[in-house]
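# sharing a model that was predicted from the sequence below.
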Amino acid sequence: MQIDDNAALIVIDVQKGFEDPGWGERDNPGAEANIGAILAEWTDADRPVVLVRHDSVAPDSPLDVGQPGNAFKPVVADARHDLLVTKQVNSAFYGDPDLHGWLGERDIHQIVIVGIQTNMCVETTARMGGNLGYDVIVPLDATHTFDLEGTDGARLTADELTRATAVNLHGGGFARVVATADLLEATGDPA
């Protein structure tokens, strides 16, 4: 795996509101540590970092702008970043300011996506990035999600949803799904 010198790290929705017990059971308790390790490598290498924050418009959401849960978790709260994108939908490409335009202005063709939730905002942003022609890399162990129930009562665990995301992204040709250790090794910083 080759990492471009100007590959952008896109850190999605690493917000305190996802600690709310109302989300249910989560997977990957090591996600934040892996996000922190990747973020430190990107900062040390002076590669571009984009923080994305979900500013929910849903009533009573822990991610609402007026709630403490809207704030970033400590692992990213004081991180050096080149751009802050706010959004109200799943894809960071539908946020403000325009992520695609910002990347294009800087001739960035490779993006690494980490954050919360694996099967929601991370997967949607990765799919759109792939559709827009970016070389998308998703270190899956630097993401996490929660159990989810469908309208028919079927329930998938967070682990099952993460596995489905890996298959969707890799099998669909949207992104390369990798491990944090492999990504860091490719940047010259073994985990």
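Yes, it's here. Numbers count the residues shown, from 1 in each chain.

# please make it C-alpha for all contacts and neighbour counts, starting now.
Will do.

# can you give me the strands for this protein?
8-12, 49-54, 83-87, 110-116, 135-139, 143-144, 148-149, 155-156, 176-178 (DSSP state E).

# putting a second one here so we can go through both:
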Amino acid sequence: MDFQTGFESPVWGARNNPDAEANAAHLLGAWRGADAPVCHVRHISTESGSPLGPDTGGTMFKAGLTPQGDEPNFDKSVNSAFIGTGLEAHLHALGEDKVTICGLTTPHCVSTTVRMAANLGFAVTLAHDACAAFAANADTGWARDLPTMTPEALHRAAISHLHGEFAIARATADILARS
């Protein structure tokens, strides 16, 4: 989800887990090799000038994570991959009741999509090392007196909030060993 060139913009700041894309590519390769269903999700921002907007070129998939053949892509303009897309209907049409999710960014679109998937009745596996987060900017507004959280702290907090209640968080190697 949202492995897009727009997340390479310096506007996002520091990021954790530089191996997220490589781990996602390993999962994608395994799913393709097993002829398992693959769905891609892309964020198309409606805000002019957004790094994830069509006017900035940030909607392109990162190398190695682009849809191939008839793999469907679901475009969204909100945090959840299920809002305003045909993803849920597509998964039900396939008879799928389990999903494995990875992407950018952990505390935003990944977290929202994992929560919604679980609430919609899907059993969710979260590939925690195939996700990443950016530093939170606490320099403005109500948070200016709070310390800035590191990308790793944000990532770990998001994963810890999801694991057990909305998903089972697993490392890529563990997921692949169980496939």
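Structure received. Please read these numbers as outputs of a predicted model, since none were measured by experiment.

# how alike are these chains, TM-score-wise?
Comparison of the two superposed chains (TM-score structural alignment, normalised by the length of the second structure) gives a TM-score of 0.93, and 174 aligned residues with a C-alpha RMSD of 1.3 Å.

# on that earlier part again, adding distance to residue 74 of the first structure and mean neighbour count, write the strands of the first structure out as JSON lines.
Compiled in JSON lines, the strands of the first structure are given as follows (distance: least, C-alpha to C-alpha, whole Å; neighbours: other C-alpha atoms under 10 Å):
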{"stretch": "strand 8-12", "distance to residue 74 of the first structure": "13", "mean neighbour count": "25"}
{"stretch": "strand 49-54", "distance to residue 74 of the first structure": "13", "mean neighbour count": "24"}
{"stretch": "strand 83-87", "distance to residue 74 of the first structure": "16", "mean neighbour count": "19"}
{"stretch": "strand 110-116", "distance to residue 74 of the first structure": "13", "mean neighbour count": "26"}
{"stretch": "strand 135-139", "distance to residue 74 of the first structure": "20", "mean neighbour count": "25"}
{"stretch": "strand 143-144", "distance to residue 74 of the first structure": "16", "mean neighbour count": "26"}
{"stretch": "strand 148-149", "distance to residue 74 of the first structure": "26", "mean neighbour count": "14"}
{"stretch": "strand 155-156", "distance to residue 74 of the first structure": "29", "mean neighbour count": "14"}
{"stretch": "strand 176-178", "distance to residue 74 of the first structure": "24", "mean neighbour count": "19"}
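
# report the contact partners of residue 120 of the first structure.
By C-alpha atoms under 8 Å, 6 or more residues apart in numbering, residue 120 of the first structure lies in contact with residue 90.

# now swap in the one 3 residues further on and tell me
If you count contacts by C-alpha under 8 Å, 6+ apart, residue 123 of the first structure has them with 165, 169.

# re the thing from before, using TSV, lay out the strands of the first structure together with distance to residue 98 of the first structure.
Written out in TSV, the entries for these read as follows (distance: least, C-alpha to C-alpha, whole Å):
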stretch	distance to residue 98 of the first structure
strand 8-12	13
strand 49-54	11
strand 83-87	8
strand 110-116	15
strand 135-139	18
strand 143-144	23
strand 148-149	30
strand 155-156	33
strand 176-178	24
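
# just give me the match in the second structure for residue 149 of the first structure.
For residue 149 of the first structure, the aligned position in the second structure is occupied by residue 137, per TM-score structural alignment.

# just tell me what residue 48 of the first structure corresponds to in the second structure.
Looking across to the second structure (by TM-score structural alignment), residue 48 of the first structure lines up with residue 37.

# what's the nearest residue to its match if we skip its chain neighbours?
Nearest residue to residue 37 of the second structure, sequence neighbours excluded (C-alpha to C-alpha, 6 or more residues apart in numbering): residue 31, at 7.0 Å.

# what's the distance between that neighbour and residue 3 of the second structure?
17 Å (C-alpha to C-alpha, to the nearest Å).

# more crowded one of the two?
Each of residue 31 of the second structure and residue 3 has its neighbours counted (other C-alpha atoms under 10 Å); residue 3 has more, 27 against 15.

# was I right about that one contacting residue 64?
No: with contact defined as C-alpha atoms under 8 Å, residue 3 of the second structure and residue 64 do not form a contacting pair (9.8 Å).

# count of neighbours near residue 48 of the second structure?
When neighbours are defined as other C-alpha under 10 Å, residue 48 of the second structure has 11 of them.

# and it? What does it align with in the first structure?
Correspondence of residue 48 of the second structure to the first structure, assessed by TM-score structural alignment: residue 59.

# now do the contacts for that match.
Taking C-alpha under 8 Å, 6+ apart, we find residue 59 of the first structure in contact with no residue.

# how far away is it from residue 169 of the first structure?
Here residue 59 of the first structure is placed at a distance of 31 Å from residue 169 of the first structure (C-alpha to C-alpha).

# same deal with residue 142 of the first structure?
Residue 142 of the first structure sits 15 Å away from residue 169 of the first structure, taking C-alpha to C-alpha as the criterion.

# comparing the two, which residue is more hemmed in?
With neighbours defined as other C-alpha under 10 Å, residue 142 of the first structure and residue 169 compare such that residue 142 has more, 26 against 21.
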